[in-house]
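*Asks:* structure, please.
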Amino acid sequence: MTARPPRLFTIPASAPFLPVLADALLEGRLIEGFAPREDPFALAATTIFLPTRRAGRLLAEVLRARVEVAGRPAGVTLLPRIVPLGDVDEDALAFAESFADPPRAVKPTTRRLALAGLVKAWRAKLRDGDGRIAVAAGPGAEIGLADALAHLIDEMAAQEVPWERLDTLVPGEHDAYWDMALDFLKIAGTAWPAHLAERGEVDASIRRDRLIAAEAERLLNGGAAGPVIAAGSTGSMPATARLLAAVAHLPRGCVVLPGLDTDLDEASWRALTDEAAPAPSHPQYGLALLLARHMRASRTQVEILAPPAAHGRERLLSEALRPVATTQAWADIEARLGTPAIDASLAGVTLIEAEDSREEALAIAVALREVLEEPARTAALITPDRDLARRVAAELLRFDIAIDDSAGEPLSESAPGRFARLVADACVDELAPLPLAALLRHALARFGLERAELAAAVDALEMMVLRGPRPAPGAEGLVAAVASFSPAQHHPSDPRARIGEDTRARAGDLAARVAGALGPLLALGTGVHPFGALVEAHRRAIAAAWSELDAGAPQDETALAVLAQAFDDLAAAARDAPAMTLGDYASALVLLLGDRPVRPPLVPDARLRILGPLEARLVSVDRVVLAGLVEQSWPAAVRTDPWLSRPMRAALGLEAPERRIGLSAHDFAQGCGAPELILSQARKLGGAPTVPSRFLQRLAAVSGTARWQAALARGDRWRRLAARIDAEPKAPRLPRPEPAPPLDLRPKRLSVTEIETWLRDPYTIYARHVLKLAPLDALDEAPGAGERGSAIHAALGTFALAFPEGLPADPEAALLAHGRRAFAPLEAFPAAHALWWARFERLVPRVIAWEQARRPGTRRIFAEVYGRLELPGGRFSLTGRADRIEQLRDGGLAIVDFKTGAVPTARQTKVHYSPQLPLEAAMAAAGSFRDVPAEEAAALTYVKLATAGLKETSAVDENDTAAGSAMATLERLGQLVAAFENPARGYASLARPMFRGRFGDYDHLARVKEWATSGEGEE
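*Replies:* Coordinates of the predicted model:
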């Protein structure tokens, strides 16, 4: 049987592969004497091998359409048996009827975790001289090494390299790391198959090859009842190549190769598989190897099923991608191909050279969108860059277009996958506000509540305990924080001061539900636990947090099924997985869920598609966009094997890493056959310059400068259209906001510290007192300089109140005691507390030294005293709380203000832009502070608190007095009050800011960044 010459065909890249295949099959051009177009049952006896299951579904649709066009009523056609050869869509092949009792394939998750356990055990034994682990640690590194090991296992199985060949590698000839890796591989090569044998399993790659071998044997032994066709595969794996050879030699069999290069000169073709210097990076290397080694056939025996398209781009691509050793032939390419032929090849080629990935994605989206303007036209984006593909899909949503994406998205990035990760992250962080808020706001979160009820409860919980300082960790801390919440603890202007009983009850109920749902998983937050216990607790937490109320959301049904299967697989793999902490489990979850795609259902009549390079071989459309054409993307970077060095791989007989470049080159050449071809690259990615793909550079070299510039000019059209989408019409310059509310709404009382704000930024006063807006604390807001300053002020204030007339016997100990009470609320933030408390301890002796120097001239000290002053006419009240007022023995008062930040200058005080101390002095002179004698101020002093020492700064100019400054400032306040009693006077934003670049709590409301950059200057 094998003496029969192989029956071989090819379909050019510019011809529609599946339609040509279907027509050739139905018309009897593939199998002699077999023309099933008129026989409704003839196809049922046919077997067709295709690379992927998705390609099989598309071929079925094409065959069904062809038969219906021929006049046969729909529904009476029996389709052929279409079998996927297994690649990206399948884990194993489906030849059960041809292989009795095949061994089970180990599940990918089980293998991944079991190999990670082996790697972890190996790591634990590798320590350097200092006892440090010599290989990267952590679940991410271990799973990454396990994936690389699994890939090596599959590669050795596919290329039929026995593990015993590792013994031929001589230790000591390589770097120490490679010797350590080799020792581990020798153990793993024996232990891993033995472990699987005990379970009655084998690696999926080995099972696949055994199934392929069994099918090939069945076919060679006459097991095929009808015609057998293998199409679209390049036979890159030896087992697949043998199956293709068996099919090609069958009496009623044939093989259809994708895009065989029939234009390359014979010398260059033979050089591809030259044993002395093969060319694995060439796009035709795999097909040349298949024909020479397995088919024992030449290119002349391959029949072309359809003529190439009129543009003749195959010849130009053959020249562009020819072997490096023969590129000297480019010198006379114009003479050999002919100028008209090259012009025709490039007439339909467009090059988009975008500035960055954002512009590239938008330009591609516009190019795809244009196709829909004409009925029945189709287009596809082909790229290995999944980030770019997702960007394009997102940009198409601008036009309400949902593109058919064959690759889907990783489970870890789907809505259910993100929800599962959020549950784990929230428990790892012990219900810290940020991850907890993200979990509660997720669309799938329910905790047994209706959506509206949950939203109201989340709002309440966020306002009460998640904003501002973090509550105590864990479920108990969350419940306790809600229970201890009191509106009275907050300033009347704070929204939390107005929270009612119903809102508090709602937050308490949600906190209890969160504690109940996540409690079992939270309990595993310390120590190392069996993997199965982590998976089970995580699954229960997800079930409790995610109610069935929303389980049927149509957009998530597929992802929910994939997530359920993922957890089943994780549970099944638990006995082989290493024990780990909850934190390690949460970190590994991204990887464990990220390798599972969530693919949308096939849309046979979709007019726009996103295709992977492999799948795109068999799909034909009117316009193709080959995108992401930069080095490191297409082709992908040649990855370094962490287990075997390049010399070690060569010694074992494994293929060179450049083989993947050859596969990428073949994918590129296949994609270039479309009638309309758009090539796309970004000049920068992530802010770094890129290098154009070598395939793009080669095509540019054979095209000539003028033709390439013409293609680039055509691409600029898409860039210009993309730019116009985001272009904004020129808008008039925005004016500085200056709202003028009615007089009865304007504030009648302000504090002394707010007067400076009133002078510098009246809009803040408007927003705070007229609109009654108070800024919210950020989620999980860590204490900053304000909290540190408040703690220091509280410590100094309570110390002065406790000892108003004299210092205690041990003043430093007393001040430290007051400081501990003042800093106690900051203990929830250990790092900040430790730093700030240490600084306070260094500050204490300097404060006491300062106190000891001042006390002799002081009769009594009044600290943290509140006062209120009615201005003449009773139309405005001034309030304030003074840090410290000293009654001096020589008469008069000293107004002291402690500063942990910037200290105002005497000049700023004199021009009334920092009026706090003069106004406090005016209030004191009027007897506005309780228990403080009504005396004029003799001194206005700022005290800068620094660990290097305390520095006193007078707020009074040398040509002025404290009392005079107080009276002048009070008079200026009266003028300010009178000015704002004018209904036409507005509250301008940033009227006189001290620092032009500063950002205030209400600047976003005043749209400062818009009007401030429009050319308007300050007043």
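*Asks:* from now on I want contacts and neighbour counts done on CA atoms only, so please keep to that.
*Replies:* Will do.
*Asks:* pull out the buried residues from stretch 859-872.
*Replies:* By 16 or more other CA atoms under 10 Å, the buried positions in stretch 859-872 come out as 859, 860, 861, 862, 863, 864, 865, 867, 868, 869.
*Asks:* show me which pair in these is furthest apart.
*Replies:* Taking CA to CA, the two most distant members of the buried residues of stretch 859-872 are 859 and 869; they sit 24.7 Å apart.
*Asks:* circling back: from the buried residues of stretch 859-872, which ones fall inside strands?
*Replies:* 859, 860, 861, 862, 863, 864, 865, 867, 868, 869 (DSSP state E).
*Asks:* element containing the spatially closest residue to residue 315 that is not a sequence neighbour?
*Replies:* The spatial neighbour of residue 315 that comes closest, neighbours along the chain excluded (CA to CA, 6 or more residues apart in numbering), is residue 263 at 6.0 Å. Secondary-structure element containing residue 263, defined by DSSP states H and E: none, the residue being outside all helices and strands.
*Asks:* what does residue 9 give?
*Replies:* With elements delineated by DSSP H and E, residue 9 resides in strand 8-11, which encompasses its position.
*Asks:* list the contacts of the helix or strand following that strand.
*Replies:* Beyond strand 8-11 in the direction of the C-terminus, DSSP H and E gives the next helix or strand as helix 17-26. Contacts to helix 17-26, defined as CA atoms under 8 Å, 6 or more residues apart in numbering, come from residues 11, 30-31, 35-37, 58-59, 62-63, 66, 258, 305-306, 617-620.
*Asks:* please flag which of these sit within helices.
*Replies:* Members of the contacts of helix 17-26 lying in helices (criterion: DSSP state H): 58, 59, 62, 63, 66.
*Asks:* burial of the last one, as a residue count?
*Replies:* Put plainly, it is residue 66. For residue 66, the count of nearby residues is 17 (other CA atoms under 10 Å).
*Asks:* cool, and residue 612?
*Replies:* When neighbours are defined as other CA under 10 Å, residue 612 has 21 of them.
*Asks:* let's see this one next to it:
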Amino acid sequence: MNLFTIAPHTPFLPCLVDAVMDGRLLSGWDRAGPFWLSDVTIILPTRRAQDELAEAFARHPAFGGLLPDMRTFGGEVKDEEPFLPPFDTEPDPKPASALRRRLVLSELVAAWAKTEEGREAFSTPPTAAEIFSMAESLGRLIDDLHIEERSAADIRALGAEMALELGNYWQQTLKFLDIALEAWPVMLARLDMADPAALRRRRLDRQAKAAPFLFSDRPVIAAGSTGSIPATARLLKTIAGLLRGAVVLPGLDRTMSPAMLASFTDPDNNPHGHPQYGLAQLLNSFGAELGQVRELCAAEHPRTRLINLALAPTGQTALWPEQRFSPASLDAALDGVSIIRARNEDEEARALALAARDALDSDQCVGIVTPDSNLARRIAAELKRFDIVVDDAAGTPLYHAPAGRLARQLLNLVQNNCAAVDLLALLRNRATTLGLARGAVVALADDIDLGLLRGQRPAPGIAGIRAMLAAHLGGKLKYPARTLSPQRGEEIAVLLARLETALAPLFALMAERALPASALAGALGQAMAAVGPGTPLPGRPEFEAWVADMQGLNGEGHRFAPRGLEDVLAALMTGIEVRHAGLEERRNDIAIWGQLEARLMSPDVLILGALNEDKWPATADPGPWLSRGMRLAAGLEPPERQQGLAAHDFAQAMGNGRIILAYAERVGSSPALASRLIQRLDAFVGEGMAAQLRARGDVWTGQARRLDAVPRVVPARRPAPNPPIGERPRKLSVTEIETLMRSPYDLYAKHVLRLKPLDALGEDPDARERGTIIHAIFARFVFEERDPAAPEALTRLMEIATEEFAGLEAIGERRDIWLRRFATAAEQFLDYERGRSGLVEKRHAEISGRWELKLAEPFAITGQADRVDLLKNGTLEILDFKTGSPPSSASMKAFEAPQLPVEAMMALNAGLKNIQPADTSALTYIKIGLGPDAFKPSAFATADGMSVMAVAEEVFRRVQLHIEHFLFHQTALPARLLPLKGQRFAGAYDHLARVDEWTAVDGEDEA
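*Replies:* Modelled structure (predicted):
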């Protein structure tokens, strides 16, 4: 057998080219003619390696212009068929698409979930998205069976072999698997189809059988494969046994002892996660000894030995004290190695981008390897800062690509019945044109936002938006943020009509009780075509191909109710990637690779990102259908096998001359650990060298932190504008009086700048709105002069409440809950009013007022009092119904709660409509709620036994001083002059005043 290996520290493909060109791999093949190289066949694991090998041949000084015949293992059919002479064999069945299998298996999963065994297996009935996801995982199990050449019989046998060991759940799972694994092949046979994994195995076996006839005595070289697939291992064995066949293994550790090599074939040692496990299994399948494998490029490097020792099996780590390197040898082995320890993923991506840019500036090529697609996108985005466009080999999942994002926005809009946020999100998507100019759609979206949605609550659906538009144009809309002309209204109506037509297929789906996945795809395809006809959109070709595939599977799969469709879409689009094609500005000296693409690459600088535990290597997840022990018992590889491949990729990469390893200490919002591979390296080299490696990486994290930093942070100062006196207000409401005392800046923003806060788009009704409605209910009851003691009082109060809450039909469930809760508040209100009937002469509700003050200049205080009751003793009681908390006792005693005292002064000075001037004997807060303190009066706290009117006069004296000081003089108007302690909400103008910046500097924490 002609077996070779290339050590990790040797660039794989250049070494392979050298060995071909000088004849070491050709077993004496004549190289005299001009076309000899074209007679050589080289088989590689990936197309990227094939492309790089062609470049390596082109760079070789002895290359004459004709490339060898280069192929890939198990690649595209067109690449494999040249292996196969016209043997007398039946044609292969057609491959069954992953999408077809997912849909068909989803029916089986859904049917099982409804059985008694299925109901016991699931704590709650699975959603449609969960069913499709489980179908996908079931498909992966079927692929595992094909790849590792096992069958349903091996799974079925588990029930008998492990009957006493398996719990009830696993027994039920095996019963289902028995059904699914039998039903799927029957269906494939009926359709004359086969799983791609089965076809791939069949092609590899045909290649192995054909190889002696096809190549005869010509050179054929299989390079870079670990033979992790049994069929590939058989092909490698066949090639190694040919006259001029050769197999070149990547990174076999030829220093392993026979005992260590034997341990990799003992499953009881759990060796599956070791980087040499796969190669050891391959040699075992060849029946070859370690000594039969020759080093193709014999140069040695201490780093390869160091990595092999650091990643040794657990039992070998006891020998580390004897195997550690001297300081000089350690420095030589790790020269060119750096470790970036970033605080988070964002910093990791920025640091890696800076390291890559530095290498490119030095005319070095860069390879970035990461299993984390999110980190890859972050790095690509950071590189764009420097006008470096990088090719990410993995692409972007269709679900997250712009086309998938538009599809999700359409689904959300329909599922939420044209909610304001979803409507504006769709209209602001750059791909949305609805057959109009994009600029026109943007302008109309702004008008819909400000003219119809801000501060409003339209009824559901497009009809609700139309009704809002009609109300606006008819002058019936309260306080729109923007006034629309009739012509603009017509243009909006046209836009809404087009949108309604585009959404019609999806709205039709929402009316169905159950629908197939093909119907969802078809409706989405129609809606996408209508929303953005002809608009270039990344991912649109892939989306349209997905729709076509789904339409070709019309009616297949689990039928589901139209709920949670966004998650269903994610499950149905699993595995579809959008490649980054057409990037003419991208460079060819930098790329982002997955682990598979990077296995044989040797760039000048190799960067490994996301070296965090559970990312590299990934979690050993056996899937939902078989436990780890069950997989082993069935003859399948355990999930740790993938960890072994990831460890081998790491060991291979560590042979690169200059390498940067990176991990984050936090992933998302959670702490994260460095990969066990880095932990092993740290443990072997010792704390001193581990710190030195990170010190090298700190260069990049330091630059990353400085990149967006500023040399000196100048905090914002407390704003204190000083507008001309003539621009300051000459009228304030009673609620604005407190604002004047606490934050004059807010009055500047409101009255001088005339800035009105916009309500949040699609804001849900909150306690404030509920309180406004309750105030209106109680006011109407008083307006009607109803007797609280009358038998029909409660009935009438609930009738009023039903009418007032009717405006919340857009949130029907919450409205009904509020209405039911109000029934209790209504009874408490009537009980309270009955208890004080003997004191009250007449009740007045929602009393508007205006009080002209006699100051240096004309000034008015306006407002509306919740309740002013004329008592039988001739005095007044002013009541304030609060759904929130009343002012604190301390603020009342400090004259910092001016509203009710000012209302008392207004009443005394004939400032309240229909209220005869009189003294106020009581200022009372009434808490509205359902707790024990509901409708218990809370008297205004006065200082030192002062009377209510004395307090009112003192408050008014202070109010006059504030008015004269801030509004009648050229005095600055500072923000948060007297902040309200314990305030849990931001003020309307806090963001404008940049409060969070300067309050932190001033040491204030009550914002």
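*Asks:* hmm, back to that, tell me which two of the ones in helices among the contacts of helix 17-26 of the first structure sit farthest apart.
*Replies:* Greatest spacing in these, by CA to CA: 58 and 66 (12.4 Å).
*Asks:* tell me, what residue is most central in the first structure?
*Replies:* Among the residues of the first structure, residue 413 comes closest to the average C-alpha position under CA atoms, centre = their mean, at 8.4 Å.
*Asks:* in contact with it, which residues?
*Replies:* Contacts for residue 413 of the first structure (CA under 8 Å, 6+ apart) come out as residue 594.
*Asks:* what does it align to in the second structure?
*Replies:* Using TM-score structural alignment, the partner of residue 413 of the first structure in the second structure is residue 400.
*Asks:* so that match: helix, strand or coil?
*Replies:* Remark: residue 400 of the second structure carries the secondary structure label coil [criterion: DSSP: H, G, I helix; E, B strand; the rest coil].
*Asks:* any idea how far it lies from residue 373 of the second structure?
*Replies:* 11 Å (CA to CA, to the nearest Å).
*Asks:* for residue 427 of the first structure, which non-adjacent residue is closest in space?
*Replies:* residue 522 (5.2 Å).
*Asks:* alignment lookup: the one you found to the second structure.
*Replies:* When the structures are aligned by TM-score structural alignment, the residue of the second structure matched to residue 522 of the first structure is residue 507.
*Asks:* which of the helices or strands spans that match?
*Replies:* When elements are assigned from DSSP H and E, residue 507 of the second structure belongs to helix 486-510.
*Asks:* quick one: average offset of that helix versus the first structure, please.
*Replies:* Between helix 486-510 of the second structure and the corresponding residues of the first structure, superposition yields a mean separation of 2.2 Å, by mean CA distance after the TM-score superposition for the first structure.
*Asks:* okay, the following helix or strand past that helix sits on what stretch of the first structure?
*Replies:* Sequence order places helix 517-531 as the next helix or strand after helix 486-510 of the second structure, per DSSP H and E. Per the alignment by TM-score structural alignment, helix 517-531 of the second structure matches residues 531-545 in the first structure.
*Asks:* in that stretch, what's buried?
*Replies:* Within stretch 531-545 of the first structure, the residues that qualify as buried by neighbour count (16+ other CA under 10 Å) are 531-532, 534-539, 541-545.
*Asks:* contacts for that stretch, please.
*Replies:* 420, 423-424, 445-448, 514, 517-521, 524, 567, 570-571, 574-575, 577-580, 582, 585.
*Asks:* what about that stretch, distance to the chain center?
*Replies:* When distances are taken as CA atoms, centre = their mean, to the nearest Å, stretch 531-545 of the first structure is centred 25 Å away from the chain's centroid.
*Asks:* again, but for stretch 592-610 of the first structure
*Replies:* Its chain's average C-alpha position is 19 Å from that of stretch 592-610 of the first structure, according to CA atoms, centre = their mean.
*Asks:* can you pull out the helices in the stretch 801-950 of the second structure?
*Replies:* For the stretch 801-950 of the second structure, the helices identified by DSSP state H, counting those that start in this stretch occupy 812-835, 889-893, 899-908, 948-967, in order along the chain.
*Asks:* go through these and name the closest to residue 726 of the second structure.
*Replies:* The stretch from those with the least distance to residue 726 of the second structure (CA to CA) is helix 948-967; that distance is 8.9 Å.
*Asks:* that closest one: what's the following helix or strand?
*Replies:* For helix 948-967 of the second structure, the succeeding helix or strand toward the C-terminus, using DSSP H and E, is helix 995-1002.
*Asks:* how near is the equivalent of residue 399 of the first structure over in the second structure to residue 78 of the second structure?
*Replies:* The equivalent of residue 399 of the first structure in the second structure is residue 386 (alignment by TM-score structural alignment). From residue 386 of the second structure across to residue 78 of the second structure, the span is 40 Å (CA to CA).
*Asks:* who has more neighbours, those two?
*Replies:* Set side by side, residue 386 of the second structure and residue 78 give different neighbour counts by other CA under 10 Å, the larger being at residue 386 (11 against 8).
*Asks:* so where is the host helix or strand of residue 211 of the first structure in the second structure?
*Replies:* In the assignment (DSSP H and E), residue 211 of the first structure maps to helix 204-220. Helix 204-220 of the first structure corresponds to residues 196-212 in the second structure, going by TM-score structural alignment.
*Asks:* in space, what's closest to the aligned partner of residue 628 of the second structure in the first structure - neighbours in sequence excluded?
*Replies:* Counting by TM-score structural alignment, residue 628 of the second structure lines up with residue 646 in the first structure. Of all residues beyond its chain neighbours, the one nearest residue 646 of the first structure is residue 656 (7.7 Å), with distances taken as CA to CA, 6+ apart.
*Asks:* against the centre of the first structure, work out the most remote residue.
*Replies:* The C-alpha centroid of the first structure is most remote from residue 890, which lies 68.7 Å away (CA atoms, centre = their mean).
*Asks:* correct me, but it touches residue 857?
*Replies:* Yes - in this structure, residue 890 of the first structure is within contact of residue 857 by CA atoms under 8 Å, at 7.4 Å.
*Asks:* now do the shared contacts for those two.
*Replies:* The contact sets of residue 890 of the first structure and residue 857 do not overlap (CA under 8 Å, 6+ apart).
*Asks:* for residue 371 of the second structure, what is the corresponding residue in the first structure?
*Replies:* The criterion is TM-score structural alignment: under it, residue 371 of the second structure has residue 384 as its aligned partner in the first structure.
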